[in-house]
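K.L.:
Sequence first, predicted model second:
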Amino acid sequence: MNRKQLDPDSSPQAAFGARLRSAREERGWTQEELAKRLGYSSTHLSSVETGRKPPTLRLARSSDEVFGTGDQFVRAYYKVRNGGLLEGFPQFVEREAEAAEIRLYEVGVVPGLLQTEEYATELARGFVRRGAITSKQADERVALIAERQAALVRTPAPLVFAALDESCLRRPVGAPAVMRAQLDRLLEFAELPNTMLQVAPFSMGAHRPFDLPLYILTLHDRSLLSYAESAQRGQLERDNVFVVPLLTAYHQLQAEALSQAESVAMISELRKGIP
């Protein structure tokens, strides 16, 4: 019987397949036996194990359930799905899609939940030009943004509080038409019944509590988690000892920032000045 040797270091897809085979063989199961437990054909399972086919989220979740591995296979799936993303972000996105409240603060760029496709594409292309990600990963990033934005129109819709540093509005991305459309999108976002948009102006100076992007989620059971990024990695935090002070600081940011009416006026004025 020919047995394909697996190289888990060659790619996240190969690593997932190797993990699946290892877990199966530790339990002494054949591919046919595991396929039956997972609800897939043995042919499909073989293709995933050998890296010929990528795993699906359903397969990853079923694998964690069958093997009792918590969320190990789900985490491995997101490494396949979003290889160009920072650590922790794929797991954050999964919880974001089910959050009751979303609070975000962004510096320098419009946050993904509020980006137009053209704006997101320009940012992704910039990463490709710098050699940070591949063209395929750039396309995946843009597609993921569209998936995340679907959370804004689900039923029931989450409450979304967006605080943008003034630099998000003034940094040009792409051609003038791209920025005009992006500012229009922000104005549309502010009109939604489940959103609040505020600008943290440069004049806040030292009163601005954050220097890096921050996201805080309130889940339906009222539990909290946060996600923050540095240049090299993301940090997903679930411990209230660390998250609650961030939530307090976010409320302080909202108190110091421009009101939504003032923020909309600033965006409208900037929109008029784009040639």
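P.N.:
Structure received.
K.L.:
alpha carbons only for contacts and neighbour counts from here, please
P.N.:
OK.
K.L.:
Isn't Tyr160 up against Ile102?
P.N.:
Rather than Tyr, residue 160 is Val. Yes. Counting by C-alpha atoms under 8 Å, Val160 touches Ile102, with 4.7 Å between them.
K.L.:
in this structure, which spans are strands?
P.N.:
Assignment of strands within the chain using DSSP state E yields the ranges 101-106, 159-165, 195-200, 214-218, 224-229, 234-237.
K.L.:
this is the other structure I want to compare:
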Amino acid sequence: MRALLTGPDAPSVPALFAAELRRYRIEARLTQDELAQRVYCSSGLVSMIETGRRSPNKDFTRRCDEVLGTGGALMRLWPLLTREAYPSWFRPFVEMEATATAIHEFEVQAVPGLLQTADYARTVIGASWPPNSPDETDRQLAARLERQEILDRESPPLLWAVLDEGVLRRPVGTPDVMRTQLDHLLDMAQRQHIRLQIMPFNAGVHAAMDGSFFVLDLPNREHVVYVEGPGAGRLLIAPDVVTQLRLRFDALRGLALSPADSADMIAATLGDL
């Protein structure tokens, strides 16, 4: 792959991917139809990706590398493609999350992104207003699923999530989407490095009535807080703020159902669908 251009005149990552794909295809003396047949997709999809009208998914990118003999050049662009799908204010958090040794998360609206199924995530992303284009939805979905790969590492970060009961009760998508999502939560909760607790409605008021937040433990023994609102997010490193949110999370864990009782609540909710 050629050296990447930087600066204000540099092409966007999708445009760069499109140009590289077209170059490798031409060097391989393949037409769009021939490449499409070999990577098991339509020639229309190849055309849209080469003209920047559609973003590739990971399987397409990997197959193109194999068919075109690029030495993995296109897959090396993949992390840049997924990163560009995030809003600029979210990217620093994703980078820190990827290096964290432990992630503590309290959620009041939806299943945490790291624990979402593809169909659940697509429904959540698709609920935005003004609506995303189908291509933008695909890009954001691919980026969200890419984030989840940190949980499949040989040494994954510890994940401790406390979810408001409303997360289980709020229908997202069809009943099948919710059933699959709740099943997935139960499966993930069995992993050794994951703890999942539910904050039940009958717990009443609690220490985080003002909303969701993350506390990340970093390898250098530092801690970072992330909070998010409509259209913006903030990383907070002030020691007093970090200490306050760490104590708040401890209070939430103490008030929430135990991991075992939380699993029972998820299973009961699943049975009601």
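P.N.:
Here it is on my side, so go on. From a predicted model like this one, the values you see are computed outputs, not experimental measurements.
K.L.:
Between the strands of the first structure, which one is closest to Pro54 of the first structure.
P.N.:
Shortest separation from Pro54 of the first structure across these is recorded for strand 234-237, at 24.3 Å, computed as C-alpha to C-alpha.
K.L.:
what's the closest one aligned against in the second structure?
P.N.:
Using TM-score structural alignment, strand 234-237 of the first structure corresponds to residues 233-236 of the second structure.
K.L.:
Check which residues of the matching stretch are buried.
P.N.:
Counting neighbours by 16 or more other C-alpha atoms under 10 Å, one finds that the buried residues in stretch 233-236 of the second structure are 233, 235.
K.L.:
Other residues contacting that stretch?
P.N.:
With contacts defined as C-alpha atoms under 8 Å, 6 or more residues apart in numbering, stretch 233-236 of the second structure is touched by 89-90, 93, 224-228, 242.
K.L.:
With distance to Glu33 of the first structure as extra columns, can I get the strands of the first structure in CSV?
P.N.:
Written out in CSV, the entries for the strands of the first structure read as follows (distance: least, C-alpha to C-alpha, whole Å):
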stretch, distance to Glu33 of the first structure
strand 101-106, 42
strand 159-165, 45
strand 195-200, 49
strand 214-218, 40
strand 224-229, 38
strand 234-237, 36
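K.L.:
show me the contacts for Phe214 of the second structure.
P.N.:
By C-alpha under 8 Å, 6+ apart, the contact list for Phe214 of the second structure reads 103-106, 225-227.
K.L.:
Arg76 of the second structure and Leu273 of the second structure, how far apart?
P.N.:
Remark: distance between Arg76 of the second structure and Leu273 of the second structure (C-alpha to C-alpha, to the nearest Å) = 42 Å.
K.L.:
my bad, Asp119 of the second structure
P.N.:
Distance of Asp119 of the second structure to Leu273 of the second structure, computed by C-alpha to C-alpha: 17 Å.
K.L.:
Which one's more surrounded, the two?
P.N.:
Neighbours per residue, other C-alpha atoms under 10 Å: of Asp119 of the second structure and Leu273, the larger number sits with Asp119, 18 against 11.
K.L.:
Now the buried members of the contacts of stretch 233-236 of the second structure.
P.N.:
With neighbours counted using 16+ other C-alpha under 10 Å, the contacts of stretch 233-236 of the second structure contain these buried positions: 90, 93, 224-226, 242.
K.L.:
Give me the most central residue, the first structure.
P.N.:
Val93 (4.1 Å; C-alpha atoms, centre = their mean).
K.L.:
excluding its backbone neighbours, what's nearest that residue?
P.N.:
Nearest-residue entry for Val93 of the first structure: Arg148, 7.3 Å, with adjacent residues in sequence omitted and distances by C-alpha to C-alpha, 6 or more residues apart in numbering.
K.L.:
mind checking what the one you found lines up with in the second structure?
P.N.:
Counting by TM-score structural alignment, the partner of Arg148 of the first structure is Arg147.
K.L.:
so what's that match up against?
P.N.:
94, 98, 114.
K.L.:
quick one: the helices in the stretch 101-250 of the second structure?
P.N.:
Under the criterion DSSP state H, counting those that start in this stretch, the stretch 101-250 of the second structure carries helices at the ranges 118-126, 134-147, 165-169, 175-189, 239-255.
K.L.:
what's the closest of these to Gln197 of the second structure?
P.N.:
For the helices of the stretch 101-250 of the second structure, proximity to Gln197 of the second structure was assessed by C-alpha to C-alpha; helix 239-255 is nearest, at 7.3 Å.
K.L.:
Return the distance of stretch 236-254 of the first structure from the chain's centre.
P.N.:
Distance, stretch centre to chain centre, for stretch 236-254 of the first structure: 19 Å (C-alpha atoms, centre = their mean, to the nearest Å).
K.L.:
looking at the strands of the first structure, which is closest to Gly39 of the first structure?
P.N.:
Each of the strands of the first structure has some distance to Gly39 of the first structure by C-alpha to C-alpha; the shortest is strand 234-237, at 31.8 Å.
K.L.:
number of nearby residues for the closest residue to Ser46 of the first structure other than its chain neighbours?
P.N.:
Nearest in space to Ser46 of the first structure, with sequence neighbours left out and distances taken as C-alpha to C-alpha, 6+ apart, is Gln31 at 7.0 Å. Using other C-alpha under 10 Å as the criterion, Gln31 of the first structure is surrounded by 19 other residues.
K.L.:
for the one 10 residues further on, same thing?
P.N.:
By the criterion of other C-alpha under 10 Å, Ser41 of the first structure has 14 neighbours.
K.L.:
again with Ala100 of the second structure
P.N.:
Applying the criterion other C-alpha under 10 Å, we find 24 residues in the vicinity of Ala100 of the second structure.
K.L.:
which one in the first structure is aligned with it?
P.N.:
For Ala100 of the second structure, the aligned residue in the first structure is Ala99 (criterion: TM-score structural alignment).
K.L.:
Would you mind measuring from that match to Leu212 of the first structure?
P.N.:
Summarising the geometry, the distance separating Ala99 of the first structure from Leu212 of the first structure, computed by C-alpha to C-alpha, is 22 Å.
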